[in-house]
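Chemist: Pasting the sequence and the predicted coordinates here, then a few questions.
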Amino acid sequence: MARFMRHHKEHEPPIGEIPVPHGPDTGNEHEHYPIPPATDYEKEIFKHLTHPDDSYTPEGVYWADLPLSKRFNFVSTVDKAEVSAEWSSIKSMMKEDFLGPLKWYFRHAVLPGAGLGLEGYVLFSIGNLEPLFKKAWPECWDKKAVCSDNWVASVTYLEVIGIMVGQVFVGIIGDWIGRRWGLIQDALIMFIGLLMLTGSWGVTLEGWVICYAWSLFFYGIGVGGEYPITATSSMENAVMAGKLSTRDDRLHRGRKVTMAFLMQGWGQFFNQVLLIILMLIFNRGQGDPPYSARMAQYIFRISFAIPAIGTLWLCYYRTYRMKAAGKQLLKAKKKANVTGYDVKSLKMTVTNFGGRLVATAGGWFCNDVFFYGNKLFQSQFINVLSDNPSSIMTTWTWNLVNVAVSLVGYYAASMLIDNKMYGRKMMQQVGFFMCFLMFVIPAFNYEFYVSPAGVHAFQAMYFLSSFFNQFGPNSVTFLVAGEVFPTQIRASAHGFSACMGKAGALLASVLYNYIDTQTKFYVVPWFGLAGMLMTYLWLPDTTGLDLKEQERRWQYILQGREQDYHGVAIHPKHLSVWERWMGVGKNYYPDMDMKAKIEDIKGEWQEKEASKNESETGVDDLDDGEEFTDDIHNYFRGAPPAQGGLMIKNKEEQKGSESESDK
């Protein structure tokens, strides 16, 4: 395949014929003016903004432009230095406060992911409680003698449909009214839904099932909204600092989002632990049958009441302690002169990034079929391994082990998702392929693997599928579904992709009612291959790409001058195979982009200068995390260099007086 690198000298336009960035040209032609390239002085004073050392070599070469061996060495050097710096910060924190690292983790992972943790707890509880209901009320939940089979099935269907509604609806709300409103609204809906679940009742058993199902639908709306809102707010760092373009964003953006997402796994873990404890308390200190209706009532109502307390606190926290959420969206709308929902950006996203929507929505759809199908293994090997497979405690104990394995996958994903030599796209493809193998192997030798001779291998494949689902598509889809789209419609795109994912879960839940277990194993693996193929063709790899640069390209698209953008956001590394086939990266000219980038930085500088006089408008302090040195200020004002020479300061130098823990 021909290379798509277009920055070689023989392809560059002559110096003095560089297209000047300007407004839309109604004639669809851009004039060319004889402007010189960036001077050595300009390159030097803007170097820390245009060529940060975590992405560029000292010679100014972008990491993805390096040959493979040099790229590996560069990435390894940067990562080692970053690990060393982080360990130093941890040590400094511990010297000042032994619990300092735990406090940092609480602020930067637990709080941003608290909503996902609570919904993971509740949704996992729904699945865990169903076998208990079948034992306590067999005439309704198992034999369907006094309850309609449709209403019992609707418990799952309404839950999933409610989540799908919330994902789309709150995604739009998050882009329309704002991230903070979406965060508060989700917490309130989930709190009310938990009150409904805790107090659900009926004159008859079927009446209770109906009340329970509709309560789950209402709660599901809040759950669905957590996906786009938590992803976008964590990604934009609005929860913590309101900054977007920093070294930390380039090196650790994926980790920050994944650490929030993995709280879902901790929610599942604590739910399973609590249910086991409640079982021992209310079932005579043991987990074996018989199970009384009175005991089941205590367990399920207490299990819902406890997260209701946490969700009430979440309502308070998001209302009074997260007032900065949504700054980046506010800034983007201000720049585009949009006050409501940005319909123009939505249309242009579909036009320009339609392939990315296929990748994020299709990949999530395939993943949720796998996620739902993971349960196919468990009951089969429990029947072979356990002396008492009818015991709910046996099932819950194996569930707890599986959740622990999944948590290992979550954390492994958070550690490698920002590694430039592995990253998002490779992680998702490998995860899909491994899940495919874990299902296709037992599918064609099913009788052996569910026999005593092969059950341990069957069990190992079960846990491996759990690990690679988290260390792969389940973590990556949550991140990239918002990351590859512009700020103005990020929550909407994420919500739509997540909704398509739940459509996969709904398909699986309906389909599995009509086919036997071995046939399920025949069906499920091919979704792994489909997900891997869609990832390869349509998903770009944004590992190491500054979101600020992606937003910069988006501004060019909005203004109708995409051909004038020559930066790294259209580097072949950061484009999908489909986009490269369509010629999107043909205008990648890093040398030409330098001067244009300085002009764009000047526009940001002017905006910041103007915002100093807008403190009463509510849009002040829209900081991007950029460092404008004295020389840059003087350059834009037409003044001589500060102190008679260059005064280049990076963030660490400017804050040298701060302690390591502050940094």
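Modeler: Ah, there it is. Residues are numbered from 1 along each chain as shown.

Chemist: CA atoms for contacts and neighbours, from now on please.
Modeler: Will do.

Chemist: which parts of the host helix or strand of E653 are buried?
Modeler: Element membership for E653 (DSSP states H and E) is helix 651-654. Across helix 651-654, burial judged by 16 or more other C-alpha atoms under 10 Å covers K651.

Chemist: Kindly report the same for stretch 280-288.
Modeler: 282-283, 287-288.

Chemist: end to end, how far does it reach?
Modeler: 10 Å (C-alpha to C-alpha, to the nearest Å).

Chemist: for the one helix or strand L183 maps to, packing partners?
Modeler: L183 belongs to helix 179-199 when assigned by DSSP H and E. Packing partners of helix 179-199 (3 or more C-alpha pairs under 8 Å, 6 or more residues apart in numbering; DSSP states H and E): helix 149-176, helix 205-235, helix 293-320.

Chemist: Give me the nearest residue to L545, chain neighbours excluded.
Modeler: Spatially, and ignoring its direct neighbours in sequence, L545 is nearest to R250 (6.1 Å; C-alpha to C-alpha, 6 or more residues apart in numbering).

Chemist: Put this next to the previous one:
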Amino acid sequence: MAHDHKVLDALDAAKTQWYHFTAVVIAGMGFFTDAYDLFSISLVTKLLGRIYYFDPSSRTPGTLPPSVSAAVNGVAFCGTLAGQLFFGWLGDKMGRKKVYGMTLMLMVICCLASGLSFGSTPKAVMATLCFFRFWLGVGIGGDYPLSATIMSEYANKKTRGAFIAAVFAMQGFGNLTGGIVAIIISATLKARFDAPAYKDDPAGSTVSQADYAWRIVLMFGAIPALLTYYWRMKMPETARYTALVAKNAEKATSDMARVLNVELTEQEQQEKAAHQEQERQEEYGLFSRQFAKRHGLHLLGTTVCWFMLDIAYYSQNLFQKDIYAAVNWLPKADTMNALEEMFKISRAQTLVALCGTIPGYWFTVFFIDIIGRFIIQLGGFLFMTAFMLGLSVPYHHWTTPGNHAGFIVMYAFTFFFANFGPNSTTFIVPAEIFPARLRSTCHGISSAAGKAGAIVGSFGFLYAAQSTDPTKTDAGYPPGIGVRNSLFMLAGCNVIGFLFTFLVPESRGKSLEELSGEKDEEAPSPDMQQTMPDN
């Protein structure tokens, strides 16, 4: 577009105001809920095995069969992938605001329904749980492209990266809260219904109380989502969608004047009319040669980087409990009752979230608009590779008594550099570099690729690490070799992500219209020609 978008230029230059922080909280609470719902299942899977797959003839705790464990852990990601693609596309067709409320209500309903999973047999309960977690994932998936796009289109170009990163950083608090809630519930029920260790209690006297524990943990995720529904419905549509997609610059001006301190003249309100026909001719679709020429490599870069990152990130997150058991940081299951095991798993994951996960997110918030997305993503992949190799090469050193603390410190650093790295930047960049009419769709495609990686991680790691029980061997290998090989594979995924980062342009300090080519498609600036080949 050869003309100036004064409405959008004014937004790019607007001072940081209270409404920006309000938008971070409103959008961020969706991600708080997302992380809580996705990762809380890892806190209760061992508990589910002890409740529903306990064999009275055996004096050992019950465990979920591998296929059931994979389904319970991975089904939400299948729903998330579907939700990212569908709601990402719908956000560009119907508008960000209209679709925003749908995803949140779906999350609330399915959170509650997951905790009410029913059935007369263990298989029926697990099937019901998987059904509701799939649809929970659909709602979570819709939140990814919509929250990222809304925040990118509200923010000014100077602090846009920090605001989008702050929305995503709420995942860390959701992860932490999941652990804290599980700790409180397990400790409360254990104190009230204390029972001896499992080996002295083959009948499993804590099962009736433990059945309440996992249900309460899963249902708690509905509370933050429900609290933010009203405020999401009060948010106006973003000016960029209204002006560039809905073709209503006057409404875009009035909406932004209502929430931001931006002065715009009548001439600026009517600027779209004279160029409407030109814009119609310049628009191109997702599957056009023009899109492939301008943004094809960018989309390839964002999808592959997110895919590789999520294989590593979700494998680590969902199966922390197995890794802790493999290095003997957690006691053997038959020395604890069901609630005590849940308490110790939750405590371990909360400690890692507090020391590694949350600091990484907020380092990104503080530094992303200073050193840029590109450097943070490259550095994150590089250090994740280094620390995973540092865990896997001397793996048997870390599993010997006395070295467990060192393993946990190294393991926490992989989470730190995932979040002060590609886990944040892969979310931010797709919300910045694509045209407004395709922004939500392209973010949905990129994030869906990530969830495909999460599915590979959640199903693949489960089978690759079957020998996480130090008392067992797998195909003649030493105990724990499955975890070691898995860490090698995850390091390889990080190397691929590192290489594909070079396809993704740096977006720091540029307006969304500069990055997408919407501001001046006929004569792109020299800087744009350098950072975005084929423009």
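Modeler: Alright, I've got the coordinates. Bear in mind that the values here come from a model prediction, so they are computed numbers and not experimental data.

Chemist: one step back: mean deviation, the helix holding L183 of structure 1 versus structure 2?
Modeler: By mean C-alpha distance after the TM-score superposition for structure 1, the fitted helix 179-199 of structure 1 averages 1.2 Å away from its aligned residues in structure 2.

Chemist: In structure 2, which residue range corresponds to that helix?
Modeler: Aligning helix 179-199 of structure 1 against structure 2 (TM-score structural alignment) gives residues 96-116.

Chemist: Could you list the residues in contact with that stretch?
Modeler: 30, 37, 87, 90-91, 128-129, 132-133, 135-140, 142-143, 146, 149-150, 214-223, 225-226, 229, 232-233, 235-238, 241 (C-alpha atoms under 8 Å, 6 or more residues apart in numbering).

Chemist: Could you do stretch 168-184 of structure 2 as well?
Modeler: Under C-alpha under 8 Å, 6+ apart, the answer for stretch 168-184 of structure 2 is 28-29, 31-36, 39-40, 43, 213, 217, 342-344, 346-347, 349-350, 353-354, 357-358, 361-362, 365, 424, 427.

Chemist: One more pass at 7 Å, please.
Modeler: 28-29, 31-33, 35-36, 39-40, 217, 343, 346-347, 349-350, 353-354, 357-358, 361-362, 424 (C-alpha atoms under 7 Å, 6 or more residues apart in numbering).

Chemist: so how far is M259 of structure 1 from G207 of structure 1?
Modeler: Distance from G207 of structure 1 to M259 of structure 1, by C-alpha to C-alpha: 40 Å.

Chemist: Which of the two has more residues huddled nearby?
Modeler: Neighbour count, other C-alpha atoms under 10 Å: between G207 of structure 1 and M259, M259 has more, with 23 against 15.

Chemist: Leaving out chain neighbours, which residue sits closest to that one?
Modeler: In space, M259 of structure 1 is closest to A109, 5.3 Å off (C-alpha to C-alpha, 6+ apart).

Chemist: and the residue mapped onto that neighbour from structure 2, what element?
Modeler: Aligned by TM-score structural alignment, A109 of structure 1 pairs with V24 of structure 2. V24 of structure 2 belongs to helix 18-52 when assigned by DSSP H and E.

Chemist: ditto for L499 of structure 2
Modeler: helix 481-500.

Chemist: Structure 2: matching residues for stretch 266-273 of structure 1?
Modeler: The aligned range for stretch 266-273 of structure 1 is 173-180, by TM-score structural alignment.

Chemist: Check the mean deviation of the matching stretch from structure 1.
Modeler: Stretch 173-180 of structure 2 sits 1.1 Å off on average (mean C-alpha distance after the TM-score superposition for structure 1).

Chemist: now that stretch, how far from the chain's geometric center?
Modeler: 14 Å (C-alpha atoms, centre = their mean, to the nearest Å).

Chemist: Quick one: residues contacting the residue nearest to L545 of structure 1.
Modeler: With contact set as C-alpha under 7 Å, 6+ apart, R250 of structure 1 has these partners: 544-546.

Chemist: now it, what's its secondary structure?
Modeler: helix (DSSP: H, G, I helix; E, B strand; the rest coil).

Chemist: got it, and K247 of structure 2?
Modeler: coil.

Chemist: if I look at it, how far off is R280 of structure 2?
Modeler: K247 of structure 2 sits 10 Å away from R280 of structure 2, going by C-alpha to C-alpha.

Chemist: Compare those two (neighbour count), which wins?
Modeler: Higher neighbour count among K247 of structure 2 and R280: K247, with 16 against 9, using other C-alpha under 10 Å.
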